[in-house]
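>>> I would like the atomic coordinates for the input below:
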Amino acid sequence: MTIHNSHPYGDARFATLGEVRSAGLFKRRGVEFGLVRGRPLYHSNRAGVKITGGAGSGKTSQLAIPMILGSDASFVLLDTKNAEITRIIEAHCALTRVPLYAVDPFGISGLPRLRVSLLSHLTARSATLVPDSQRFWNAIRPDSGGDNVFFDQSGRRFGDAITRGDVGLNGSTSFRSLFDLVSMLRGEFEAWSAWADQAKDRSAPDVASVFAEMKDMYAGSPKTFDSILAGVANALAFMATPAAQETFVSDRGADFTLDAMLGPGKVIVSLIIPEELLETLAPVVRQFFSSIRTIKQRRPDAAPINFLIDEAARLGRFGELAELFAIGRGQGVTPYVFYQADAQIERNLGPTGKGTIEANAALMIDLGGGIRDFETARNRSLSLGYQTIEIDDPLVQTRAQSAASEMMRKVHLEGADPIEAGLRLRQLDYETAHKTKMRKALMEPSQLLDLDRTKMLVQARGYHLRPFIADKTPYYLQRRFAGHYLPNPNEERDLWSVGVRTLWGMRCRKIIEESVPSFLAHLPQYSGGRPLRYVEGFKPTL
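Sure thing, here's the model as predicted:
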């Protein structure tokens, strides 16, 4: 180990503006993520991004929305706060002719309630049907922890067999079909047994073997069988909601499939789930992102896709998140995952989850005003490292000054040897300016807890760059975004006007609603006759 004499306790420091520029973060490519001296920063190396910030720290207004408005990339987002992001960016999508697919089971956004097939990749023609089906069940039926390994694994095996049996009979499957089959299995076993006899003749041998195991367990160990099926049924329980049945449909009943994300231009798909229902619908949310990942993985030539996953901690155990950081870059999928504290990661992804994410993240962003627990602040302080600082040593300096005065007295009053005194005074001159080197954290936990709400700490390890402090500014205070957003339904009472920044300061502009012009009529957000809404003075043109 090499110890540098000039920095014996560490050489941690912040990156300079020149180093940030040399790392390529000012080049307009990839996804925008903040500002330095008014210039946008861009993330382009496709590795994952971990963002930490509590409620009210500007996650939406200062980070997520500028990411979308300031980038040409495609996004898949989880919108949980009254369809806030989706409703705000509607004007941007009109101005830039970006398809906006709103998967809105409960009709919160006012946009067309599009029906989607999340399992379009599970077909009889697929060469990867087996691993894709297994990944599907890993997403909706994750490990529950504790001593339930047998029930978790058996539930996934049973679910996988039912899924591939359905595909074997019908060529494809859907959430509704699986929900009906599991309900039949629990309530009308004889009817399900007859279905299984038909399915096994058109399925792989291992499917027939699992069906036989299920029948034997039903007859010989009914309590164990019921316990396993309870977990399977719980994973699909969200499909009991009529809104879910109407939204998550088969290929034949869908308005679009997730292949829409693979188009040549910018595309946005928004899954809108009420905040209070997020835990209940967590299985379908996990599968939503898992399916898009699988589809993109099969098409490496398609443009990269960015996942914006707010409230990631409320999705339960979702091991694929760690996988997205570890290998998603090579698959063309970049996760932007929002947490409120480090402890949430360990609770959902296990003891190695946090390490996996941080070891593979290109960027780790901590929002000013959003770090509120000491443990997270302490972890971040440790990760930033230590610097070596120099401070005056008053004890040594005072002694040296006193000794120098005494030496001068002896020369002048006692006739001491001036040459010997000169050598001694030279040494004392050094001691009078003596400084002590000490170790100091680059940022103390208290500094992180008190970080300015307009700032954010960026650790750009994926760019081999030292950490730095960047700015975060609300989208509505940036003149370049004027006309690209509608009123925030959670913040503004008047939804028919919006403030925009101009050369002359903030101005109020009306929201105009009129018939959709022909050159925009093909966009999914205007299906079913929905009118065009835009900001006065910013009408979309051909």
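>>> going forward, measure contacts between C-alpha atoms and count neighbours the same way
OK.
>>> chain center to stretch 68-87: distance?
The gap between the average C-alpha position of stretch 68-87 and the chain average comes to 12 Å, counting by C-alpha atoms, centre = their mean, to the nearest Å.
>>> What ranges does the stretch 401-542 of the chain have for its strands?
Across the stretch 401-542 of the chain, reading from the start of the chain, the strands by DSSP state E, counting those that start in this stretch fall at 435-441, 455-459, 468-471, 497-502, 505-514, 532-535.
>>> swap in the stretch 101-250 of the chain?
Taking DSSP E, counting those that start in this stretch as the criterion, the stretch 101-250 of the chain contains strands spanning 116-117.
>>> that older thread, mind checking which of the strands of the stretch 401-542 of the chain is nearest Gly316?
Proximity to Gly316 (C-alpha to C-alpha) singles out strand 455-459 among the strands of the stretch 401-542 of the chain, at 26.6 Å.
>>> one more, for comparison:
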Amino acid sequence: MNREDREWHRHGSARFAERADLLRAGMLTQTPTSLFPGFCGGRPIWCDGDGGLLMVAGARSGKLRDILAYNLFSGICSLETILLLDPKGELAAISQNQTPDGKHCRYWNPLALHGLPQDRVNPVGHLKWSSPTLFSDMKVFQEQFLPRSGSANGVYFELNARRWGEAIGLALVKRNGVLTLPDYFRAISSIPEGGRDWLDLAWEMHASGIDACRSVEAEIHAGREDSSGGFRGILGELQKSVACLSDPVLRDSVSPPFDFDLADLCRSAPAMQVYLMAPPEMISPWAPVIKAIFTTAMVLKSRAPQALRQTWILDECAQLKGFDLVPKLFAYGAGIGVRPWAVFQTEQQMNALGKDARSIICSSASVQSWFGLRDLESAKRVSEMMGAETLDYDDPLAQGRAGVEARRLLGDVLSGGDAFRAAPRLAQQMHAAVHRAVQRRSILTPDEVMHLPPDRQLIFADGLPGPIYAGRAPYWTQRWLAGRYHPNPYHPPLDSVLVQTRFGPRRRPVLTGNVPAAFADLPQYRDGTWSWIGDEPT
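Sure thing, here's the model as predicted:
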């Protein structure tokens, strides 16, 4: 901005991005790896950058209905693998038809939600004895499985619990060839009893030839005589980390035989959609297993940079407390081919993930969308992010006074007054009579941010001169999406869907039948049946 522009916009030059700005940035052109964050002037906006995306939207604001659902339907992000945390399993239910893109769908679905498959997966399947990075990977696993609480009094117990967990895990890998969470749970649960199962594992740790295993086995043996509480404190932290696996339903979902491997996400083709279907009330109790899945997927993708880029959608992300992998992905995920999309209800929730998480995520996200805000702090932040403009306006009182004075001076001249003396003053008053005042004004004040229309959102994106005053709408109101989605199980009826036609909204039936041979190899149809919308598909 040159001096003349700075002088004119002395109070600020912020403005909304316009359609021409989006055209120049390539955000109105769809690619096979583009994500959809909203509308601009009725046209879809597309984001194809490597950076992460952030969505902050209040409860019941329509984030699934208006934004997230679009990105899981066939024809959108068709050449990219998607891994998503899907509370309630709604997204899995409505986006189950991926036949046009030939995507393979996998459903980690411990509670058998909505009649969808229950695929079993090993969240730590990369921890194999044959792996040259086993010891390093085990440390990464322990760091995420046993996060730091932040308590100064807990440091000793938490770090030693990680060390014990690492040694036990290594011993199990050496014995079985690969680690599974049920084996890990049973090994830790056997320590207090000290029965045959633990004695067998303790001997294997002692004879393993691994220094960490030998040391920890000796500590546990000696700790049984410890009356200071140190042994019980460390063991308590270790048991707490695997407490979720006492649930037999959860334990079965991560037990062999496994239906797929997380390494499948890194294959060159075809693309996949993997749904982690956990009811909202179970995300927090199951968080250690969910975090283990994401951690393993990150480790595997970082070692296969040539594989398809992955988009990770983390709805209800704040419930994964202490999961500092999320801010790390925003910082360096683009370099390993992972594009995170984190969803929160307020900006304060981000700090539940780890130290400085809010600062890291907000400063690293390439696209941010904010709507449905109900807390003042988030609204203030958005208002400040948007900036201020130099607003010019008519001041009737000042202009009126100047007009009265100009007419008086003109009357004096016409009455025989000295025109040469009155001319400068008259010119100044005539200018003041039409001069528009300027002041500083936020593009949107915090209260205006909190009261956006229900079909609007604010999007900040790299490469644009200002925020987008973007639109949003339910997916079933879009003609171009007709036939791509199934019914939402939480919004009956389930035997038909509402679609938009050229004649307005109409209902179309959900039909079922034998899966065609062309789609029989897709794992989501391994039971031999499939469903589609409307007439018999061609």
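>>> Got a TM-score for the two of them?
Both chains were compared after superposition, and using TM-score structural alignment, normalised by the length of structure 2 their TM-score is 0.94; 529 aligned residues with a C-alpha RMSD of 2.0 Å.
>>> sorry, back to before: can you redo the strands of the stretch 401-542 of structure 1 as TSV with distance to Arg97 of structure 1 and mean neighbour count?
Conversion of the strands of the stretch 401-542 of structure 1 to TSV gives the following (distance: least, C-alpha to C-alpha, whole Å; neighbours: other C-alpha atoms under 10 Å):
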stretch	distance to Arg97 of structure 1	mean neighbour count
strand 435-441	48	16
strand 455-459	32	23
strand 468-471	29	20
strand 497-502	21	19
strand 505-514	16	14
strand 532-535	12	22
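>>> Can you check which helix is longest in structure 1?
Among the elements of structure 1 assigned as helix by DSSP state H, the one spanning the most residues is helix 149-170.
>>> average distance between it and structure 2?
For helix 149-170 of structure 1, the mean distance to aligned residues of structure 2 following superposition is 1.7 Å (mean C-alpha distance after the TM-score superposition for structure 1).
>>> looking at structure 2, where would I find the counterpart of stretch 229-239 of structure 1?
Counting by TM-score structural alignment, stretch 229-239 of structure 1 pairs with residues 235-245 of structure 2.
>>> Buried residues in that stretch, which are they?
Buried residues in stretch 235-245 of structure 2, counting neighbours by 16 or more other C-alpha atoms under 10 Å, are found at 235, 237-239, 241-242, 244-245.
>>> Likewise for stretch 149-167 of structure 1?
Neighbour counts using 16+ other C-alpha under 10 Å place 151-167 of stretch 149-167 of structure 1 among the buried residues.
>>> can you name the residues of structure 2 that that stretch overlays?
With TM-score structural alignment applied, stretch 149-167 of structure 1 matches the range 155-173 in structure 2.
>>> who touches that stretch?
Contacts of stretch 155-173 of structure 2 from elsewhere in the structure, counted by C-alpha atoms under 8 Å, 6 or more residues apart in numbering, are 127-129, 135, 138-139, 142-143, 146-148, 178-179, 183-184, 187-188, 201, 204-205, 208, 212-213, 216, 230, 233-235, 237-238.
>>> Save the strands of the stretch 401-542 of structure 1 as CSV, and put in distance to Ala359 of structure 1 too.
Listed next are the strands of the stretch 401-542 of structure 1 as CSV, based on distance: least, C-alpha to C-alpha, whole Å:
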stretch, distance to Ala359 of structure 1
strand 435-441, 21
strand 455-459, 12
strand 468-471, 18
strand 497-502, 40
strand 505-514, 43
strand 532-535, 43
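>>> Out of those strands, flag the one nearest Val36 of structure 1.
Nearest to Val36 of structure 1 among the strands of the stretch 401-542 of structure 1 is strand 468-471 (5.3 Å), distances taken as C-alpha to C-alpha.
>>> Quick one: average offset of the closest one versus structure 2, please.
If you overlay the two and look at strand 468-471 of structure 1, the average distance to its match in structure 2 is 1.3 Å (mean C-alpha distance after the TM-score superposition for structure 1).
>>> what packs against that strand?
The criterion is 3 or more C-alpha pairs under 8 Å, 6 or more residues apart in numbering; DSSP states H and E, and the helices and strands that strand 468-471 of structure 1 contacts are strand 31-36, strand 455-459.
>>> chain center to the last one, what's the gap?
Right, strand 455-459 of structure 1. Using C-alpha atoms, centre = their mean, the distance from the centre of strand 455-459 of structure 1 to the centre of the chain it belongs to is 16 Å.
>>> now that strand: which residue numbers in structure 2?
When structure 2 is aligned by TM-score structural alignment, the counterpart of strand 455-459 of structure 1 is residues 456-460.
>>> superposed on structure 1, where does that stretch end up, distance-wise?
Following superposition, stretch 456-460 of structure 2 is found to deviate from structure 1 by 0.8 Å on average (mean C-alpha distance after the TM-score superposition for structure 1).
>>> And for stretch 420-429 of structure 2?
Stretch 420-429 of structure 2: mean distance to aligned residues in structure 1 after superposition is 1.9 Å, counting by mean C-alpha distance after the TM-score superposition for structure 1.
>>> if we look at that stretch, which residues are touching it?
Counting contacts by C-alpha under 8 Å, 6+ apart, the residues outside stretch 420-429 of structure 2 that touch it are 402-403, 405-406, 409-410, 413.
>>> mind putting these in CSV, neighbour count included?
Formatted as CSV, those follow (neighbours: other C-alpha atoms under 10 Å):
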residue, neighbour count
Ala402, 21
Gly403, 19
Glu405, 16
Ala406, 22
Leu409, 20
Leu410, 16
Val413, 17
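>>> For those, name the two members farthest from one another.
In the contacts of stretch 420-429 of structure 2, two members sit farther apart than any others by C-alpha to C-alpha. They are Ala402 and Val413, at 16.7 Å.
>>> need the contact list for whatever residue of structure 2 lines up with Val31 of structure 1.
Using TM-score structural alignment as the criterion, Val31 of structure 1 maps onto Leu35 of structure 2. With contacts defined as C-alpha under 8 Å, 6+ apart, Leu35 of structure 2 is in contact with 46-48, 71, 76-77.
>>> and what of Thr346 of structure 2?
Counting by C-alpha under 8 Å, 6+ apart, Thr346 of structure 2 has contacts 56-58, 373, 375, 378.
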